[in-house]
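1. Return a 3D structure for these sequence lines:
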Amino acid sequence: MSNHPHSAASAAPSLTANIWDERRPLADARLREIISDARVVGVGESAHFVAELNVARASLVEALIRDAGVGSVALEIGRDEAPLVHQWLAGERPEELQALVGPLTAALYGTFLDELRQRLPQDHGIRVLGVDLPNSLSIEPSVAPLAGVLATIDPDASELVQATIELAAQVKGGSAAASATSWLALERDVQDSLTVHLARLRARVDALAAVHRTDEDAHLWREARDLAETAATTDVMLRAMADLFSGTGRVDDTTIREVYVAQRLGDAVHALADGERIAYVAHNNHIQKTPVVFDGVVTAYPAGSLLAGLLGAAYRAIALTHTDEQVPEMAFPASTDVGFRVERVDAAAIGEHSVEAGCGEVLQSAAATIVLWDAGSRTHITSIRSQSATTEVTAATFDVALVFASAATDAAIAALSLD
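-> Predicted structure coming up:
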């Protein structure tokens, strides 16, 4: 395949588009230059459950591991699932991935992880970081291990812990949608009691962790603080999602989750060895470096924007999108473990000054295109596809984009009976 630059569409004259070869993901010199000083590389997707994007992300991450010093892969999963995914990726677990983790993680990352495991050598040593809240947005995955830690270091909290466990167990679901529905079904006093118990438990753990920060069990107190913070933040985020699904959500509420993710990634960066990097694999709306804007309304300040503020040029964001006429989309509600089904719907029209329009005619002769631009004012970009809609962006939102001609529904969706 040719790797010579082509002129981009006249709608966006400052963009350049080259054929992107999945077999040589980092062949483009400008792409290599863009990531050369990065400590964290965001690898996105414009829509979940797209086969081409999952395979391409595996190819790109494998190249980042092999040729660019990436030693950790951060995913949109919680600390409860990360050890299981780590063991599976290392070939230490013989089970199918969906048998180890919830159906949502298997749907989001199954094909990507399967492709990555096949590409990596057996002794790859790659770490998997769960930098997000529990994917199910249920509280039990954080409270249960917290109870185990506190049984050792703070037995006096047992009554508070037990009451919190009983309340948290009433929120059930395999996804944010399902858990939010479960939470909405609770009586108001139960909802509020859960929040109060989590706040009380978090405050106690924070206070005692400060007192015991030099003790021999200080590491257990640090773990307890992390778990208590995760449980309390999940509860607040669960309330935000419940408001969203009930039509009373507040603008920017989902930033709660984004700040949590950015803090976890920031902590991981501080622990990196010299020359080591992290690939943060998530939706475009999480990795992007500017606010998420739909129809002129800011809906969140994403983790990527916070990382860009923290790391500057040491954070780079690679968007993945497509020009297909249809795209997989989540249909709510549904009687599945995750509370939705995946349907093919019409994708939003490609905007005149969109990232997708920057491909020009290159996609007529290739399956994928790499679109590059300068972050200066002369580069005029206004939108990129997001799920079946579009979101407003600027030249500063991403550093580079990979654009694909098709967006087939991932085979994992049918295997999980979510279609």
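
2. From now on I want contacts and neighbour counts done on CA atoms only, so please keep to that.
-> Fine.

3. now the strands for the stretch 251-400 of the chain?
-> Counting by DSSP state E, counting those that start in this stretch, the segments of the stretch 251-400 of the chain that form strands are 277-281, 292-294, 297-300, 315-322, 326-331, 341-346, 368-372, 383-386, 389-392, 400-404.

4. any idea how far the longest helix seen in the chain is from the chain center?
-> Longest helix of the chain, by residue count under DSSP state H: helix 218-245. Centroid displacement of helix 218-245 relative to its chain, using C-alpha atoms, centre = their mean, to the nearest Å, is 17 Å.

5. tell me what that helix is packed against?
-> helix 140-153, helix 176-184, helix 188-211, helix 255-270 (3 or more C-alpha pairs under 8 Å, 6 or more residues apart in numbering; DSSP states H and E).

6. Secondary structure class of the nearest residue to R316 once chain neighbours are set aside, three-state.
-> Setting aside the residues directly before and after it, R316 is nearest to V41 in space (C-alpha to C-alpha, 6 or more residues apart in numbering), at 5.0 Å. The assignment at V41 comes out as strand when based on DSSP: H, G, I helix; E, B strand; the rest coil.

7. before we move on, what about A17?
-> strand.

8. list the contacts for the closest residue to it other than its chain neighbours?
-> Leaving out its chain neighbours, the residue that sits closest to A17 by C-alpha to C-alpha, 6+ apart is V371, at 4.5 Å. Going by C-alpha atoms under 8 Å, 6 or more residues apart in numbering, V371 touches L15, T16, A17, N18, V355, G358, C359, V400, A401, L402, V403.

9. And this one, please, so the two structures can be compared:
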Amino acid sequence: MFTAYVTDNFHPLSTEEPVFPLDDLTGVRVVAIGESAHWVPEYTQLRHRLLRSLASRGGPVVFALESGFSEGRLVSEWLAGGPGDVRAVADEGLTYRMGRCAEMRAQLTWARSAGVAYAGLDLPGSAATPLPTLRRLPAEFPFVDELITRTEKFASEHALHTYAAYAALDEADRDALTARWASLSAWADVQVPGLDPVVRHEVRLGVLFDQMLRGHATRSALAAAARDRALAETVFWLLDYHPDATIVLGAANGHLQRTPISVPGLRVSPAGHHLAARLGSAYLAVAVTAVAGRTPTRRPSPSAPGGVEIAVADLEPPRPDAIEAALPHRLGRLDLRGARGLPDAPTAIRVQDTYLEGPVADAYDVVVGVPSTTVSEWLET
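-> Predicted coordinates:
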């Protein structure tokens, strides 16, 4: 059944053809275009094509990336005409090393000329440290100096080190941190009615960062849930801050799916689940994946600075139950909404060189298949 569905509904894409006809996006406020791995040039170029087609219709467009919100203010200011070189802005303003990719720098250069705005979606410091947010907050705010002092005792630029050091704190110290974040949030909400909404959202992300840390310390689903809630809340914030704009999200496929993620011992709502619940059909979830090629991946490595190294792997032929096995070996898109309920619909999608389990047609509205992928140049050097 599903094979016949793909034959009838797969739409090949030429090199320059828009990912979607603009009529297909009527009524859509948020287009989430994912990727099976970060630092893949072909995926960045697809997002760039989508942004170009949306910008061509003349309405405001905001590009929001799975990258730190606080750091992203530098990118936003640069796109609005601020000073600086794109390489330096990308390196400092995009977390998770997203700015090292030449294709991302090219996209930012184009966005500056096209009037496309930018926002980071994510917790600060590559989800390793809240200090970039704390150091942006006005010095006269209460509790900020204490929060910085307490945070400097455990925060590292490497996430695993931060989580281990936080878990080693006395319970009273962890509770004190949570109490100070709660007090700062309450103060910002109650005492400062005219507070800059950007600053107010940074405070909220700080609270969610603290909740993520508590989840890691207790090995609970709260760790992943808090981060994905942060991604979703940033989108809700953007919809209010840019009420007339179309928001294009760039993030890993798993963050964008419309359904909960279930793995042994864990069930969590990704950002896309929150977005779909509130926005309905105004949210379009697009998975992007590769049939073949190479992919960045992560491997445990005691000798790596953060205990994890980034490696490059060749993709093996897709599993028979994976969406990649059903896709033709050519660039194109497949609308999955008509495949929901088919008994033989795929039950896995690539994540780097492994798979995320679950009904793919329920999780995404559309999948874009790339015949073969490469990896960013900086990973090859």
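
10. quick one: which of the helices and strands packed on helix 218-245 of structure 1 is nearest V50 of structure 1?
-> helix 176-184 (20.0 Å; C-alpha to C-alpha).

11. starting at the chain centroid, how far to the closest one?
-> 20 Å.

12. What of stretch 391-408 of structure 1?
-> 16 Å.

13. Can you say which of the helices and strands packed on helix 218-245 of structure 1 is nearest to E45 of structure 1?
-> Nearest to E45 of structure 1, of all those, is helix 255-270, at 16.6 Å by C-alpha to C-alpha.

14. residue contacts, L64 of structure 1?
-> Counting by C-alpha under 8 Å, 6+ apart, the residues that L64 of structure 1 touches are V70, A279.

15. let's see 7 Å
-> Contacts for L64 of structure 1 (C-alpha atoms under 7 Å, 6 or more residues apart in numbering) come out as V70.

16. cool, E392 of structure 1 as well?
-> Per C-alpha under 7 Å, 6+ apart, neighbours of E392 of structure 1: V293, F294, T382, S383, I384.

17. tell me the most buried of the helices and strands packed on helix 218-245 of structure 1?
-> helix 176-184 (a mean of 23; mean count of other C-alpha atoms under 10 Å).

18. now for that helix, which elements pack on it?
-> Other elements packing on helix 176-184 of structure 1 under the criterion 3 or more C-alpha pairs under 7 Å, 6 or more residues apart in numbering; DSSP states H and E are helix 218-245.

19. Going by neighbour count, which residues in the helix it packs on are buried?
-> Neighbour counts over helix 218-245 of structure 1 (16 or more other C-alpha atoms under 10 Å) mark 218, 220-245 as buried.

20. And for stretch 43-57 of structure 2?
-> For stretch 43-57 of structure 2, by 16+ other C-alpha under 10 Å, it's Y43, T44, L46, R47, H48, R49, L50, L51, R52, S53, L54, A55.

21. could you give me the residues in structure 1 that it aligns onto?
-> Mapped onto structure 1 using TM-score structural alignment, stretch 43-57 of structure 2 spans residues 53-67.

22. Tell me how far that stretch lies from the chain's centre.
-> Using C-alpha atoms, centre = their mean, the offset of stretch 53-67 of structure 1 from its chain centre is 16 Å.

23. Just give me the mean distance for it relative to structure 2.
-> Here the mean offset of stretch 53-67 of structure 1 against structure 2 after fitting is 2.2 Å, by mean C-alpha distance after the TM-score superposition for structure 1.

24. Make a markdown table out of the helices and strands packed on helix 218-245 of structure 1 and add distance to H86 of structure 1.
-> A markdown table is the format used below for these (distance: least, C-alpha to C-alpha, whole Å):
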| stretch | distance to H86 of structure 1 |
| --- | --- |
| helix 140-153 | 17 |
| helix 176-184 | 23 |
| helix 188-211 | 28 |
| helix 255-270 | 16 |
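
25. Relative to Q326 of structure 1, which of the ones you listed is closest?
-> Comparing those by C-alpha to C-alpha, helix 176-184 comes nearest, at 23.2 Å.

26. pretty sure E35 of structure 2 contacts H255?
-> No. Using C-alpha atoms under 7 Å, E35 of structure 2 is not in contact with H255; the gap is 9.8 Å.

27. Quickly note the distance from the aligned residue in structure 2 for the residue nearest to A17 of structure 1 to G250 of structure 2.
-> When structure 2 is aligned by TM-score structural alignment, V371 of structure 1 is paired with L334. According to C-alpha to C-alpha, to the nearest Å, L334 of structure 2 and G250 of structure 2 sit 19 Å apart.

28. what does A180 of structure 1 align to in structure 2?
-> Checking TM-score structural alignment: A180 of structure 1 goes with L160.

29. Same question for P333 of structure 1.
-> In structure 2, P333 of structure 1 lands on S301 (TM-score structural alignment).

30. Same question for D324 of structure 1.
-> Counting by TM-score structural alignment, D324 of structure 1 corresponds to A292 in structure 2.

31. so what's that match up against?
-> L315, P317, P371, S372, T373.

32. at 6 Å instead, please
-> L315, P371, S372 (C-alpha atoms under 6 Å, 6 or more residues apart in numbering).

33. From A348 of structure 2, how far off is the nearest residue to it once chain neighbours are set aside?
-> Nearest non-adjacent residue to A292 of structure 2, counting by C-alpha to C-alpha, 6+ apart: S372, 4.6 Å away. Going from S372 of structure 2 to A348 of structure 2 by C-alpha to C-alpha gives 18 Å.

34. Looking at the two, which is more packed in?
-> More crowded of S372 of structure 2 and A348, by other C-alpha atoms under 10 Å: A348, with 22 against 17.

35. and the more buried one, what pairs with it in structure 1?
-> Mapped onto structure 1 by TM-score structural alignment, A348 of structure 2 lines up with S383.

36. contacting residues around its match?
-> S383 of structure 1 makes contacts with S354, T391, E392, V393, as judged by C-alpha under 6 Å, 6+ apart.
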